[in-house]
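1. fold the following and give me the result.
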Amino acid sequence: MPDEVHAARGIGYRLTQWEEWFGSPKPNHLLIVILSEEKVVGFAVAKPNSDTDIQAYGEFHACYILPDYRGGTAGPLAMAALATYLHDRKLFPACIWAFRSNPYRRIYPALGCIPKVFRNRLIAGVSLPEIGYLVPDYQPLLNRLEKMRASAAVRQSQLPQRPRRLSRLFG
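-> Alright, predicted model coming up:
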């Protein structure tokens, strides 16, 4: 992200955003927190899709994990929790938006996500290229996430253990 975007979306902006989320949870929105040894190492959000540029009912809105915890089981577990939440509320097919410069977006096609929309999003006066992926099917996504989680668990078993837990805050 360019510095202008980070400056505009700094701690004050985020604090207001989080206070709104916690103060008045919206229907069919899920916020989960990813914990390791009682330390917050990430969060993930699912909600109904409100973007008319892509034909989807639900949206994987966010999944942010601290760098030291990426590539492990946290991401697949969080995504599976979001997928199940959206599926149970009949919010499939769903979508995921990713900035083109995000190196982690490479996993979306491997999960069966289909790139459908290529556009620029204006944030803080900065035009950022993004891709909208359609997530068409729940069960194939869940199967791929489970394979990804199992593979990460094998890799992690060769390292000192880092237990992970998801905590549901609302939804």
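2. from here on, contacts and neighbour counts on C-alpha atoms
-> Noted.
3. which strands or helices does the helix or strand encompassing Leu169 pack on?
-> Assessed by DSSP states H and E, Leu169 sits inside strand 165-170. Using 3 or more Cα pairs under 8 Å, 6 or more residues apart in numbering; DSSP states H and E, the elements in contact with strand 165-170 are strand 30-36.
4. run through who's touching the following helix or strand past the strand it packs on.
-> Counting by DSSP H and E, the element after strand 30-36 in chain order, helix or strand, is strand 39-48. Contacts with strand 39-48, where a contact means Cα atoms under 8 Å, 6 or more residues apart in numbering, come from 28-35, 57-66, 69, 78-79, 82, 85-86, 91.
5. and with 7 Å instead?
-> Strand 39-48 is contacted from outside by 28-35, 57-66, 78, 82, 91, using Cα atoms under 7 Å, 6 or more residues apart in numbering.
6. now, of those, which are buried?
-> Neighbour counting with 16 or more other Cα atoms under 10 Å marks 29-35, 57-65, 78, 82, 91 as buried within the contacts of strand 39-48.
7. the strand holding Leu169 to strand 30-36, inter-axis angle?
-> Strand 165-170 runs at 150 degrees relative to strand 30-36, counting by axes from the mean of the first three to the mean of the last three Cα atoms, to 10 degrees.
8. second input sequence below; structure requested for side-by-side comparison:
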Amino acid sequence: MRIREASVEDASAIARVAVDTWKTAYRGIIDDNYLNSLSYEEREKGWRQYPFHECYVYVAEDNTQNIIGFAAAGPERESNPMYQGELYAIYINQDYQSKGVGSALFLSILKKLDNTGINSLVLWALSASPYRKFYEKHGGKPVQSKLLEMEGFAYQITAYGWPDIKVANVGGIK
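-> Prediction:
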């Protein structure tokens, strides 16, 4: 496995990971009609317009250079005075979960944030998601909850915070 910075040329592969993982990770949590309507083409359009120059996106590649996961982060978006950075997304193809890929991507994001002077982090996760354990394992603490309205449905989401990313449970930032 290799972790590297992503670029707009990776948009198609990132879109595939995003759609595939949403359909597996959120089945039974998010409305099936919405999940079934997700398309690679629509997600790719969004990733082609993504501000790679303003945010940090890393991809994980398998041994044949196929992208199997990604993470995206940047400045915190809700003007929360407690947190400077935000993890916008982290998704790993189902076949590669629980094999260290997510931790490697998370560590890459933490290093990048630290190198740019951002030393605190927040992320939002669906409260019903079993993947919240990943954030807790890595030292994130639940700090806030709210409703997210999407496609006519409302979902409870929980913010996880790291007031100091240097103490995140990923072996430290080096």
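9. contacts only, for Thr16 of the first structure.
-> Not one residue lies near Thr16 of the first structure by Cα under 7 Å, 6+ apart.
10. tell me if it really is in a strand.
-> No - if the criterion is DSSP: H, G, I helix; E, B strand; the rest coil, then Thr16 of the first structure is helix and not within a strand.
11. now which residue in the second structure aligns to it?
-> By TM-score structural alignment, Thr16 of the first structure lines up with Lys45 in the second structure.
12. same check, this time on Leu166 of the first structure
-> Here Leu166 of the first structure stays unmatched in the second structure, going by TM-score structural alignment.
13. next one: Asp51 of the first structure
-> By TM-score structural alignment, Asp51 of the first structure lines up with Glu78 in the second structure.
14. and for that match, the neighbour number?
-> When counting by other Cα atoms under 10 Å, one arrives at 9 neighbours for Glu78 of the second structure.
15. which one is Ile131 of the first structure nearest to, not counting chain neighbours?
-> Leaving aside its sequence neighbours, Ile131 of the first structure sits nearest to Phe118 (Cα to Cα, 6 or more residues apart in numbering; 4.8 Å).
16. my guess is the one you found contacts Leu128. True?
-> No - look at Phe118 of the first structure against Leu128 with Cα atoms under 7 Å: they stay out of range, at 10.8 Å.
17. what's the burial count for Met148 of the first structure?
-> For Met148 of the first structure, the count of nearby residues is 20 (other Cα under 10 Å).
18. roughly how far is the helix or strand containing it from the heart of the chain?
-> Per DSSP H and E, Met148 of the first structure falls inside helix 138-157. The chain centre lies 16 Å from the centre of helix 138-157 of the first structure; the measure is Cα atoms, centre = their mean, to the nearest Å.
19. over to stretch 102-114 of the second structure?
-> The answer for stretch 102-114 of the second structure is 11 Å, by Cα atoms, centre = their mean.
20. superpose on the first structure and give me the mean offset of it.
-> With mean Cα distance after the TM-score superposition for the first structure, stretch 102-114 of the second structure departs from the first structure by a mean of 0.7 Å once superposed.
21. which residues of the first structure does that stretch align to?
-> By TM-score structural alignment, stretch 102-114 of the second structure lines up with residues 75-87 in the first structure.
22. next, the buried residues of the matching stretch.
-> Across stretch 75-87 of the first structure, burial judged by 16+ other Cα under 10 Å covers 75-87.
23. same question for stretch 94-109 of the first structure.
-> 94-100, 105, 108.
24. quick one: the strands in the second structure, in order.
-> Per DSSP state E, the second structure carries strands over the ranges 2-5, 56-61, 67-75, 85-92, 121-126, 141-150, 153-162.
25. JSON lines for those strands, including distance to Ser12 of the second structure?
-> Compiled in JSON lines, the strands of the second structure are given as follows (distance: least, Cα to Cα, whole Å):
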{"stretch": "strand 2-5", "distance to Ser12 of the second structure": "15"}
{"stretch": "strand 56-61", "distance to Ser12 of the second structure": "12"}
{"stretch": "strand 67-75", "distance to Ser12 of the second structure": "10"}
{"stretch": "strand 85-92", "distance to Ser12 of the second structure": "15"}
{"stretch": "strand 121-126", "distance to Ser12 of the second structure": "24"}
{"stretch": "strand 141-150", "distance to Ser12 of the second structure": "24"}
{"stretch": "strand 153-162", "distance to Ser12 of the second structure": "28"}
